[in-house]
Structure formats: structure tokens, C-alpha cells
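Student: Dropping the sequence and predicted coords here.
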Amino acid sequence: MAKGQGKVVAQNKKANHDFYIEDTIEAGIVLQGTEIKSVRKSKVQLKDAFVRIRNNEAWISNMNISHYEQGNRFNHEPLRSRKLLLHKKQINELIGLSKRDGFSIIPIKMYLKDGFAKVLIGMGKGKKTYDKREDLKNKEAKRDMARAFKSRNQE
């Protein structure tokens, strides 16, 4: 569903490790003045962030946007909840998926597109520990095969 992306500002690398991502949606985000300046300097952290639906509105919580260095007393609060800009149909889809057992709504990456900050959110089902181990084994096996193939081609 997500279209072309601009400059990637932050990425949640643990999202693919902890969840099976079923579907993604691109959402705008409401930011204050100094927040967008910090975002443009890539001072964003999505590691522990999650999306919650309140009063038929999507809110992102625990996303850390650091203080802007040149900001004064009007600087923003780093961990405040921020509203996501979505269509009503998309919010209803998120509500339906989040009610299913084991599904969560998590931000995957944040990027700048045409001067606007966008967040790619994904609907994911949590992985069990043995699934995570299996993924690591597969990833390591692919890496070993690529190394062996590369060394074989160099000879």
C-alpha cells in the first residue's frame, strides 16, 4: 500500500524481528515547530513506539523525537503522543486488525516525502521465541551460502 518513499529518517529494525508484518499503511503525522526540525536532522527513535486507536483517531506513543538544539523555552516534549493522519476507512481497518488476537500496530519507518514527515505503520502478529530463532538460522544460512558463492566466483 505504501508508495514511493523519500529520505528515511528512522527505522524500527526490531519490528521485522519481533513481528510478522501483514500489511503496511503510510500515514502523515502532526508535529510541532521544533519537532520537524529535529526530524529533518534524523533525531528520531522508533524502537519502543506503538500505535493506539483512541476516539477513532490513531495516536503514536513512545516515539522519541529529541530536543532541537537551537530551540528555546518553546521546545517540544520528546516522548509525547502524536496524532497520525489517516482516512476513516484506514482507521476502521486498523481497528478491525487490532481486535484480532495477537495483532499489534507498530511504526516501521519514518521518512520525509515532499517536505512532509510520513510514518509507515504495519499491522503485525507477534512472533514466538522459536520463530525468532528459526529466522536467525535461515538468515545465517543465506549469508553463508552467499559468502561461499562469492568466494567460488572469485576463483
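Tutor: Yes, it's here. Numbers count the residues shown, from 1 in each chain.

Student: CA only for contacts and neighbour counts going forward, please
Tutor: OK.

Student: what about residue 15, distance to residue 52?
Tutor: Using C-alpha to C-alpha, to the nearest Å, we find residue 15 at a distance of 16 Å from residue 52.

Student: for the longest helix seen in the chain, packing partners?
Tutor: In the chain, taking DSSP state H as the definition, the longest helix is helix 129-154. If you count contacts as 3 or more C-alpha pairs under 8 Å, 6 or more residues apart in numbering; DSSP states H and E, helix 129-154 packs onto no helix or strand.

Student: centre of the chain versus it, how much separation?
Tutor: Put simply, helix 129-154 sits 25 Å off its chain's centre (C-alpha atoms, centre = their mean, to the nearest Å).

Student: Name the SS class of the residue most central in space within the chain, please.
Tutor: For the chain, residue 108 is the residue whose C-alpha lies nearest the centre (C-alpha atoms, centre = their mean; 2.0 Å). Following DSSP: H, G, I helix; E, B strand; the rest coil, residue 108 is assigned to strand.

Student: how much space is there between the residue nearest to it when sequence neighbours are not counted and residue 45?
Tutor: Of all residues not flanking residue 108 in the chain, residue 12 sits nearest, at 5.0 Å (C-alpha to C-alpha, 6 or more residues apart in numbering). From residue 12 across to residue 45, the span is 8 Å (C-alpha to C-alpha).

Student: mind listing the helices for the protein?
Tutor: Going by DSSP H, the chain shows helices at 14-18, 33-40, 88-99, 129-154.

Student: buried ones in the first one?
Tutor: By that I understand helix 14-18. Using 16 or more other C-alpha atoms under 10 Å as the test for burial, helix 14-18 gives 15, 17, 18.

Student: Could you give the number of residues near residue 144?
Tutor: Neighbourhood size, residue 144 [other C-alpha atoms under 10 Å]: 12.

Student: Equivalent analysis for residue 95, please.
Tutor: What residue 95 shows, counting by other C-alpha under 10 Å, is a neighbour count of 18.

Student: putting a second one here so we can go through both:
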Amino acid sequence: MSAESKVLAQNKKASHDYFIEETIEAGIVLTGTEIKSIRQGRANLKDSFARIANGEATLMNMHISPFEQGNRHNVDPTRTRRLLLHKHQINKLFGQTREQGYALVPLKLYIRNGYCKVLIGLAKGKKNYDKRRDIANRDAKREMERALRERQKF
């Protein structure tokens, strides 16, 4: 992601529930009122996922709130949206998601050079003990940093 991009929505739950093994940037097909709503920061990636079927990549369950001034031009907030990827990227992701336990999860929604982009992660599901281990590691790191700050005061 370059310096001139602005993150508008982030899926924080994804890093908690999955091991992200690879990321790929994809364009997304939107209507005019959807992009206006996204620019206002009214998009939600929680519980959304990507799927590859019939040689196309699609994004499911991403919620984009209707644009207030959109009236009859507004569309269904959770409609299926097409992702723009090269054919070789789609084939690679299709092969990888055929493996057991792999999923395509959207991580970030941002504007780059005037275009709306989605960062898709190839993810493997975490077990409960993995989640607990991550929480314990994060707490231990926080304690170490706190101890170092206390030590530097003297």
C-alpha cells in the first residue's frame, strides 16, 4: 500500500480469527452511490468474505450503508460485488482455497489514486488455543514495554 492511500474500513476481527498467509490487492466494482458512501466512511467489512466461482472473484456480505442523497439510485447494502483481479491471480487463489481450511478474507478497504481497492488475505482459520496464545503473547509484550518505561523513568 502506498503513502497516498487512505484506509476507510478495516477488518480487525480477521487477524484475530485467521492466520493471514498472503495478501493481494483487488479493485472492486461499485455503483456511484456506493463509492460516495464509502468515501464518507460508511462501509463495514465485518463478517464479509471473498469467493471464487465461475472464474470470477466476488465479495460477499460487505455492508455499505445507503447514501443519503442517493434516493432511487441506492442498491442493496449487502449485495455481492465483483472483485477485479487478473486471470492468473484468480486461478492461483482458486487453487489455494481448494485446500482444507483456507479462506479469502477482506482485510482493508481504501482509496488509492482515486480508485477503491480491497486488500484480500489468504487466511487459515485459527483454533481456540491459537487465539489464547496470541492474547497471552500480546499481554506479555505489553507488560515488558510497561516495565521498560518504568525503568527508564529512574
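Tutor: Cool, got the structure. These numbers come from a predicted model, not from an experiment.

Student: what TM-score comes out when they're superposed?
Tutor: Once superposed, the chains reach a TM-score of 0.97 (TM-score structural alignment, normalised by the length of the second structure), with 153 aligned residues with a C-alpha RMSD of 0.8 Å.

Student: contacting residues for the aligned residue in the second structure for residue 4 of the first structure?
Tutor: Mapped onto the second structure by TM-score structural alignment, residue 4 of the first structure lines up with residue 2. By C-alpha atoms under 8 Å, 6 or more residues apart in numbering, residue 2 of the second structure lies in contact with residue 112.

Student: And residue 2 of the second structure, how far from residue 89 of the second structure?
Tutor: 21 Å.

Student: ok, now residue 110 of the second structure?
Tutor: Remark: distance between residue 110 of the second structure and residue 89 of the second structure (C-alpha to C-alpha) = 20 Å.

Student: Looking at these two now, which is surrounded by more residues?
Tutor: Neighbour count, other C-alpha under 10 Å: between residue 110 of the second structure and residue 89, residue 110 has more, with 21 against 14.

Student: what's the closest non-adjacent residue to that one?
Tutor: With C-alpha to C-alpha, 6+ apart as the criterion, residue 110 of the second structure has its nearest non-adjacent residue at 4.2 Å, and that residue is residue 7.

Student: and residue 67 of the first structure, how many neighbours?
Tutor: Using other C-alpha under 10 Å, residue 67 of the first structure is surrounded by 18 other residues.

Student: Give the full set of residues in contact with it.
Tutor: 34, 35, 38, 75, 76, 77, 78.

Student: quick one: residue 48 of the first structure from residue 123 of the first structure, how far?
Tutor: Counting by C-alpha to C-alpha, the gap from residue 48 of the first structure to residue 123 of the first structure is 15 Å.

Student: Give me the more crowded residue out of the two.
Tutor: Shown here are residue 48 of the first structure and residue 123; by other C-alpha under 10 Å, residue 123 has more neighbours (23 against 14).

Student: From what I see, the more buried one and residue 99 are in contact.
Tutor: No - in terms of C-alpha atoms under 8 Å, residue 123 of the first structure does not count as a neighbour of residue 99; the distance is 11.3 Å.

Student: Neighbour-wise, which one of the contacts of residue 67 of the first structure leads?
Tutor: Neighbour counts for the contacts of residue 67 of the first structure peak at residue 35, which has 22 neighbours (criterion: other C-alpha under 10 Å).

Student: what's near enough to touch that residue?
Tutor: Counting by C-alpha under 8 Å, 6+ apart, residue 35 of the first structure makes contact with 65, 66, 67, 68, 76.

Student: correct me, but residue 114 of the first structure touches residue 6?
Tutor: Yes - the pair residue 114 of the first structure / residue 6 is scored as a contact, 7.4 Å apart, by C-alpha under 8 Å.

Student: These two - which one has more neighbours?
Tutor: Between residue 114 of the first structure and residue 6, counted using other C-alpha under 10 Å, residue 6 has the larger neighbour count: 15 against 10.

Student: Which residue lies closest in space to that one, excluding its sequence neighbours?
Tutor: Nearest to residue 6 of the first structure is residue 113, by C-alpha to C-alpha, 6+ apart, at 4.7 Å.

Student: do residue 52 of the first structure as well
Tutor: Leaving aside its sequence neighbours, residue 52 of the first structure sits nearest to residue 59 (C-alpha to C-alpha, 6+ apart; 5.3 Å).

Student: In the second structure, what residue corresponds to the one you found?
Tutor: Residue 59 of the first structure maps onto residue 58 in the second structure, by TM-score structural alignment.
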